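J.: sharing a model that was predicted from the sequence below.
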Amino acid sequence: MKRREFLTAAGAVAATAPIAMPAIAQSAPAIKWRCTSSFPKSLDALYGSNEYFAKCVSEATDGKFVIETFSAGEIVPALQALDAVQSGTVEMCQTACYYYVGKDPTFALLTTSPFALNTRMMSAWMRFGGGQELATEFLKKFGVIPITAGNTTAQMGGWFRKEIKEVSDLNGLKFRIAGLAGRVMQKLGVVPQQIGGGDIYAALEKGTIDAAEWVGPYDDEKLGFQKVAPFYYYPGWWEGGAMLHNLINIQKFNELPKQYQAVLRDASAEANDWMIAKYDSLNPGALRRLIANGAQLRPFSQPIMEACYKASNEVYAETSAANPDFKKVWDSITAFRGDQYLWWQVAEYGFDTFMIRQRARGN
């Protein structure tokens, strides 16, 4: 049959036959879930990725699987998102696991930890380095399934009301800082504070805290920290690439059709890429604006970095000795990190360093 004859015949059949619906639309049940986030709506990269995730789920199922999203405080406070999933108040949450170090310090390693992995390395470890399997095994004890759903990329070191030049300047500092970094800072005299994102500005303004780390230029600009704590430090050595997760109630996940389980994974992966791209796109312009509006950019001094690195290794050793789950995950991360930096220093670092120098020369 010639091509023209084939197309004519196919058109005749199509005109008389009913349009076939996708298999998932024919067999899939109508399901509605609720997802609470640990982030406020004002943070359109963090919380926005959650809305984007829900949109992807709905579109992939022809509107049959609907996930209603809620920002921090609408159902439960920011730091109680996991508890809401465990209790069945909601089916899932979007959160950072390191908010729950009070339950077990191993949670921190699933988001980011001091001097650990950068964004690309964290993604590689989770997908191909055994991270997903370790995370799933650990979080099963808490009744949830983890699915990677975002990364803030490397973060800044935070906002300080006064300059921090020497290690001694950290002594007595009241610092809003999450995860294991708080324990590291304690060794250097810092008094760590865990405060939800929406409450940081007021705490800085009132002097309840002396410093705060949040994310990076784009999100920090929205919260206006430069108005009350002008010294903006880098790098955020405790968050080389902060990974977010969708934590899903195991029972609810297992009740889903297999197609819906796959959709959750695919939509989470899409949201993960979306968040990384958004931050990479928007952070440079935000940094320029922050500096133009009074932010004073400062690097942590080499003595401070060295002291923090030493204190971090002490925390890792102490925690590993007391917690087998933590040791198992941390040993996996450090082995992976060693191989990654062997490669990174050859290709990624070599290329980026050259290009940064060219930019500095105006080329």
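T.: Yep, that arrived.
J.: drop to CA atoms for contacts and neighbour counts, all remaining ones
T.: Noted.
J.: tell me what the top helix by length along the chain is packed against?
T.: The residue-count maximum for a helix in the chain (DSSP state H) belongs to helix 258-292. If you count contacts as 3 or more CA pairs under 8 Å, 6 or more residues apart in numbering; DSSP states H and E, helix 258-292 packs onto helix 46-60, strand 144-151, helix 217-223.
J.: presented hereafter is structure B, for comparison with structure A:
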Amino acid sequence: MLRGGHNGSLPAPVKTSPSLVRRDRRTAGWLLLAGVAVVLMGLAEETTVLGRTSVWWHLLPVTVGLAAVTVQRRFPLTVLGIAVLTAALDLAWGWSLASVLVLWEVLYTGALAWPWAWVERLRRAVVGLSVAALVVSGIVRLDLRDAANIGLLAFAVLVTPVWWAVDVRRQADLAELAARNAEHDRQTAVREERARMARDLHDAVAGDLASIALQAEGGLRHAAAGTPERNALNAIRASGVRAVGELTRMITLLRRDGDQAADDLTTAPGLDLVGDLVRHAERSGLAVQAQVDPPPELPVAVDHAAYRIVQEALTNAARHGAGEAQLRVSGDDDAVGVEVRSRGRRTTVVPGSGLGLLTMRERAEGLGGEFESGWEGTGSGDQDWWSVRARIPVQA
């Protein structure tokens, strides 16, 4: 909504845009054409206080008023004064509908753009002028019917555009208030849902993960050094501790508001920690050939998304693949690319929900990137490769 100054200040130049300036110029052009049409259709009087003149003289004050309309957002009070003077001059030349349209435009835009305190003063002024026209015409003409007609005409010319603009402005304010309330309700619902998710994760998942890590640590006390059992228990304990840390961070993030959550994103893991993911995958029995060369100084959101895609892809390779994977992280000034390939299938198929692939796709495409996954071959043999590829723009 257009506003100028503070509530008690003079109508200052309204901060506008090129589109609004073009709108004012187009309006002035159309009103000039309307003025010419008014003259051609005979909707302008020839009788003036000085006698009969050409109706084309009406275009002179109208043109001056329309020139002022093109700068009405920079000089609101000045333009209003010019519009009133040109309307009075046009009235002295008789009367024409074109000058009324110019005055309407200036009053409407002023009531729409000025601060509310000055709009109230403008409204009182036009109502007062309309009443004054009624009273003065009644005294001068001594004819109630003529006085009523003049009062109604003054009301239509002066009050109607102001009333119309005030109504538009109030409707816009109500719509803005409704939008703010809806946004507030949405944010409240999101906060409540985040809090509920945080409670559920803490109560239903975090305890079980911590228990797994503790039981694995207990089992290490009875497992002989260097045995496959001890290596497996070490991997289980490390995975459990890591998962508890990740889950704790997620719960904390869910409990924070939007600004705090955005701040917390700056500490989120990125591609500089891919080496930890590779070592974790290798402890799980996955042989990984890694080539990591990401672009320097990636945006935090892009860096974190790429890290999570690598993490999920390696996890899937360990769960579903035959034990061998290739990781390649590369990029340039435009984008960062992630590719993870895993050979064959496990003998014992670990069931999956497909949510991992969906999450990776959402992370990539949510930042304007691309994601694809599938078999390089039929997928029926041990020598076929399952590949995951993502490309995320650096300026996401």
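T.: That came through, no problem. Quick caveat, the model's predicted, so the values are computed rather than measured.
J.: overlay the chains and give the TM-score.
T.: Once superposed, chain against chain, the TM-score is 0.21 (TM-score structural alignment, normalised by the length of the first structure); 120 aligned residues with a CA RMSD of 6.4 Å.
J.: quick one on the thing from earlier: now the helices and strands packed on helix 258-292 of the first structure as TSV including distance to Trp125 of the first structure?
T.: Shown next, in TSV, are those (distance: least, CA to CA, whole Å):
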stretch	distance to Trp125 of the first structure
helix 46-60	22
strand 144-151	12
helix 217-223	26
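J.: tell me which of the ones you listed is the most buried.
T.: Greatest average neighbour count among those goes to strand 144-151 (a mean of 26), per mean count of other CA atoms under 10 Å.
J.: tally up the residues packed near Arg230 of the second structure, please.
T.: Using other CA atoms under 10 Å, Arg230 of the second structure has 19 other residues around it.
J.: give me the three-state assignment for it.
T.: helix (DSSP: H, G, I helix; E, B strand; the rest coil).
J.: wait, isn't it in contact with Glu217?
T.: No. Using CA atoms under 8 Å, Arg230 of the second structure is not in contact with Glu217; the gap is 9.9 Å.
J.: circling back to that earlier point, okay, buried residues for the longest helix of the first structure please.
T.: Residues of helix 258-292 of the first structure classed as buried: 260, 263-272, 274-276, 278-279, 283, 286-287, 290 (neighbour count, 16 or more other CA atoms under 10 Å).
J.: do the same with stretch 208-217 of the second structure
T.: Buried residues in stretch 208-217 of the second structure, counted by 16+ other CA under 10 Å: Leu209, Ala210, Ser211, Ile212, Ala213, Leu214, Ala216, Glu217.
J.: again with stretch 303-323 of the first structure
T.: Buried residues in stretch 303-323 of the first structure, defined by neighbour count with 16+ other CA under 10 Å: Ile304, Cys308, Tyr309, Ala311, Ser312, Val315, Tyr316, Thr319, Ser320.
J.: Ala181 of the first structure versus the first one, what's the distance?
T.: Relative to Ala181 of the first structure, Ile304 of the first structure is positioned 14 Å away (criterion: CA to CA, to the nearest Å).
J.: show me where the stretch 101-250 of the second structure has its strands.
T.: Assigned by DSSP state E, counting those that start in this stretch, the stretch 101-250 of the second structure shows no strands.
J.: I meant to write the stretch 251-396 of the second structure there.
T.: With DSSP E, counting those that start in this stretch, the ranges of strands along the stretch 251-396 of the second structure come out as 287-292, 324-331, 335-343, 370-376, 385-393.
J.: nearest to Thr86 of the second structure, out of those?
T.: Closest to Thr86 of the second structure of the strands of the stretch 251-396 of the second structure is strand 385-393 (CA to CA; 58.6 Å).
J.: and that closest one, what does it pack against?
T.: Partner elements for strand 385-393 of the second structure (3+ CA pairs under 8 Å, 6+ apart): helix 300-320, strand 335-343, helix 355-366, strand 370-376.
J.: pipe these into CSV and attach mean neighbour count and distance to Leu66 of the second structure per row.
T.: CSV is the format used below for these (neighbours: other CA atoms under 10 Å; distance: least, CA to CA, whole Å):
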stretch, mean neighbour count, distance to Leu66 of the second structure
helix 300-320, 22, 52
strand 335-343, 23, 53
helix 355-366, 17, 50
strand 370-376, 16, 54
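J.: among the helices and strands packed on helix 258-292 of the first structure, which is nearest Gly350 of the first structure?
T.: strand 144-151 (23.8 Å).
J.: residues making contact with the closest one?
T.: 49, 85-86, 94, 119, 132, 135-136, 139, 241-250, 253, 265, 268-276 (CA atoms under 8 Å, 6 or more residues apart in numbering).
J.: hmm, 6 Å instead?
T.: Strand 144-151 of the first structure has contacts (CA atoms under 6 Å, 6 or more residues apart in numbering) with 242-250, 268-269, 271-272, 275-276.
J.: all helices of the second structure, in order?
T.: Using DSSP H, helices in the second structure cover 18-40, 59-69, 76-92, 97-113, 116-141, 144-154, 160-200, 207-220, 228-255, 258-265, 274-283, 300-320, 355-366.
J.: buried set for the second one?
T.: Along helix 59-69 of the second structure, the positions that meet the burial threshold by neighbour count (16+ other CA under 10 Å) are Leu59, Pro61, Val62, Thr63, Gly65, Leu66, Ala67, Ala68, Val69.
J.: so what's the gap between it and the chain middle?
T.: How far helix 59-69 of the second structure lies from its chain's middle: 40 Å, per CA atoms, centre = their mean, to the nearest Å.
J.: what angle do it and helix 18-40 make?
T.: 170 degrees (axes from the mean of the first three to the mean of the last three CA atoms, to 10 degrees).
J.: and for the fifth one?
T.: With the same axes, to 10 degrees as the criterion, the two stretches helix 116-141 of the second structure and helix 18-40 enclose an angle of 10 degrees.
J.: likewise the third one?
T.: Helix 76-92 of the second structure and helix 18-40 meet at an angle of 10 degrees, taking the same axes, to 10 degrees as the criterion.
J.: which strands and helices sit next to helix 76-92 of the second structure?
T.: Helix 76-92 of the second structure sits against helix 59-69, with contacts defined as 3 or more CA pairs under 6 Å, 6 or more residues apart in numbering; DSSP states H and E.
J.: got a list of contacts for the helix it packs on?
T.: Ala28, Val79, Ala83, Thr86, Ser99.
J.: mind redoing it with 8 Å?
T.: Helix 59-69 of the second structure is touched from outside by 24-25, 28-29, 31-32, 35-36, 79, 82-83, 86-87, 89-90, 98-99, 102, 105-106, with contacts defined as CA under 8 Å, 6+ apart.
J.: list only buried entries from the residues you listed.
T.: Buried subset of the contacts of helix 59-69 of the second structure (neighbour count, 16+ other CA under 10 Å): 24-25, 28-29, 31-32, 35-36, 79, 82-83, 86-87, 89-90, 98-99, 102, 105-106.
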